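A.B. asks: Model the structure of this input:
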Amino acid sequence: MTHNEDRTHWLKEGLIGLGVGVLYGTTSVTVGHPLDTIKTKMQAQAGFEKGGAFRTLIKVLRTQGIVGLYRGCIPPLWGSGIFRSTQFAVFEAVYTYMDNSFGKYELPMTGGLQVRVCVAGACGSTARAIIECPLELAKIRRQTGQSWQFSGIYKVSFF
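C.D. replies: Okay, here's the model as predicted:
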């Protein structure tokens, strides 16, 4: 590998991770959002807390149709592709960038776990959390018929 190829290899790996993450994100929302809506309604919306998942499904379909199962899916559909691809891209870019003697150093008593895996994992998961948390709030608020404002999306509330 030439010096120029070596310098851009981490970027190429990050872009591949970006593409894989977009595919993963859109597929997971398409398949999983109806189940998530049922779970969220059972946990957080009055009138849905009793009766189980099947009764909740029937109630949503009778009152809102199939659209009710996908209510609130736009933020996670956009965001899922973004935060999952960001996670993959950042992990791959950092992992590849740390392809040196320090990055390949194996942590003692871990069975061969390398420093670059830990650093890349921490960077990737942090990037994902920064994007995912506000999108998850918007999704849940929409699923349960509540309003939300962009200005309060990173508001910290412990109680």
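A.B. asks: rest of the way, CA atoms for contacts and neighbours
C.D. replies: Will do.
A.B. asks: From the contact counts, what lies against the helix or strand harbouring T63?
C.D. replies: Applying DSSP states H and E as the criterion places T63 in helix 52-64. Taking 3 or more C-alpha pairs under 8 Å, 6 or more residues apart in numbering; DSSP states H and E as the contact definition, the neighbouring helices and strands of helix 52-64 are helix 3-44, helix 66-69.
A.B. asks: outside of it, which residues touch it?
C.D. replies: Under the contact criterion C-alpha atoms under 8 Å, 6 or more residues apart in numbering, helix 52-64 has outside partners I38, K39, K41, M42, F48, I66, G68, L69.
A.B. asks: got the angle for it vs helix 3-44?
C.D. replies: The directions of helix 52-64 and helix 3-44 differ by 90 degrees, with axes from the mean of the first three to the mean of the last three C-alpha atoms, to 10 degrees as the criterion.
A.B. asks: what about K39, how many neighbours?
C.D. replies: Here the count is done by other C-alpha atoms under 10 Å, and K39 has 18 residues near it.
A.B. asks: how close does the residue nearest to it when sequence neighbours are not counted sit to H33?
C.D. replies: On the basis of C-alpha to C-alpha, 6 or more residues apart in numbering, the spatially nearest residue to K39 that is not a chain neighbour turns out to be A53, at 7.3 Å. Computed with C-alpha to C-alpha, to the nearest Å, the distance linking A53 and H33 is 14 Å.
A.B. asks: P76 now?
C.D. replies: Separation of P76 from H33 (C-alpha to C-alpha) stands at 9 Å.
A.B. asks: Please say which of the two ends up with more neighbours.
C.D. replies: P76 (25 against 20).
A.B. asks: Second chain to compare with the first, below:
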Amino acid sequence: MSFKGRSYRSLDPKGRLMLPPEVRDALLAVSPEGRVSLTTFDGCLVAYTPEDWEKFEAGFARIKNPSRKMRDFRRLVIGGVEELCVDKQGRVKLSRAHMEYAGITKKVVIVGQGSRFEIWSEEELEAVIGQDFGDVTDELAESGVDFPI
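C.D. replies: Below is the predicted model of the structure:
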């Protein structure tokens, strides 16, 4: 399963987000009840499948004597997680805390990130993807990733 692409959506008045069919179907394929772990990071909401979230959380448990910064990071990410289920109409309800963290009011963008997806305020995402990425090719090359563009 791989989440890819961008999907532009609007929240309904109750803060519910209609997931694109391909996202909803992918979630239902790995979790019959459509569970997703939604957390806060990088100014957006990050959605993990239950299996991937368990692996991620287990990774934190293996860190012995974490630094203060790591503990603060854990507070942000693990403390910000909410377990959601997709309803019969293919929606998830975003909490007020999550919407405030990500600056979401009405218009959102769902952005595929491979094994997970992100939920952004449309305005915030435009600012992020509007930056100059010229130096990223060097970082990719240093990491051994060939990105022939």
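A.B. asks: tm score of chain vs chain?
C.D. replies: Both chains were compared after superposition, and using TM-score structural alignment, normalised by the length of structure 2 their TM-score is 0.23; 64 aligned residues with a C-alpha RMSD of 5.5 Å.
A.B. asks: quick revisit: relative to G32 of structure 1, how far out is the residue nearest to K39 of structure 1?
C.D. replies: Taking C-alpha to C-alpha as the measure, A53 of structure 1 falls 14 Å from G32 of structure 1.
A.B. asks: Name the residue in these two with the higher neighbour count.
C.D. replies: The neighbour count for A53 of structure 1 versus G32, taken as other C-alpha under 10 Å, is higher for A53 (16 against 12).
A.B. asks: Mind giving me the ChimeraX select for the contacts of helix 52-64 of structure 1, buried ones only?
C.D. replies: For anyone working in ChimeraX, the buried entries among the contacts of helix 52-64 of structure 1, judged by 16 or more other C-alpha atoms under 10 Å, can be selected with:
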select :38,39,41,42,48,68,69
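A.B. asks: Could you single out the nearest of the contacts of helix 52-64 of structure 1 to V94 of structure 1?
C.D. replies: Of all these, V94 of structure 1 sits closest to K39, with 35.5 Å by C-alpha to C-alpha.
A.B. asks: Now do the helices in structure 2.
C.D. replies: If DSSP state H is used as the criterion, the helices of structure 2 fall at 21-30, 50-61, 68-77, 96-102, 122-129, 136-142.
A.B. asks: Quick one: closest of the ones you listed to C44 of structure 2.
C.D. replies: Distances from C44 of structure 2 to each of those were compared using C-alpha to C-alpha; the minimum, 4.7 Å, belongs to helix 96-102.
A.B. asks: Check which residues of that closest one are buried.
C.D. replies: Residues of helix 96-102 of structure 2 classed as buried under the neighbour-count rule (16+ other C-alpha under 10 Å) are H98, M99, Y101, A102.
A.B. asks: ok, of the contacts of helix 52-64 of structure 1, which one's closest to A129 of structure 1?
C.D. replies: Ranked by distance to A129 of structure 1 (C-alpha to C-alpha), those are led by K39 at 21.4 Å.
A.B. asks: so G19 of structure 1 makes contact with R84?
C.D. replies: No. Checked against C-alpha atoms under 8 Å, the pair G19 of structure 1 and R84 is beyond contact range at 9.6 Å.
A.B. asks: out of the two, which sits in the more crowded spot?
C.D. replies: The neighbour count for G19 of structure 1 versus R84, taken as other C-alpha under 10 Å, is higher for R84 (28 against 18).
A.B. asks: and that one, what helix or strand is that in?
C.D. replies: According to DSSP H and E, R84 of structure 1 maps onto helix 74-97.
A.B. asks: what's the following helix or strand after that helix?
C.D. replies: If you walk from helix 74-97 of structure 1 toward the C-terminus, the next helix or strand you reach (DSSP H and E) is helix 115-143.
A.B. asks: Pull out the buried positions in that following helix.
C.D. replies: For helix 115-143 of structure 1, the neighbour count (16+ other C-alpha under 10 Å) marks 115-117, 120-125, 127-128, 131-132, 134-143 as buried.
A.B. asks: could you give the angle of it to helix 3-44?
C.D. replies: Between the direction of helix 115-143 of structure 1 and that of helix 3-44, the angle (the same axes, to 10 degrees) works out to 40 degrees.
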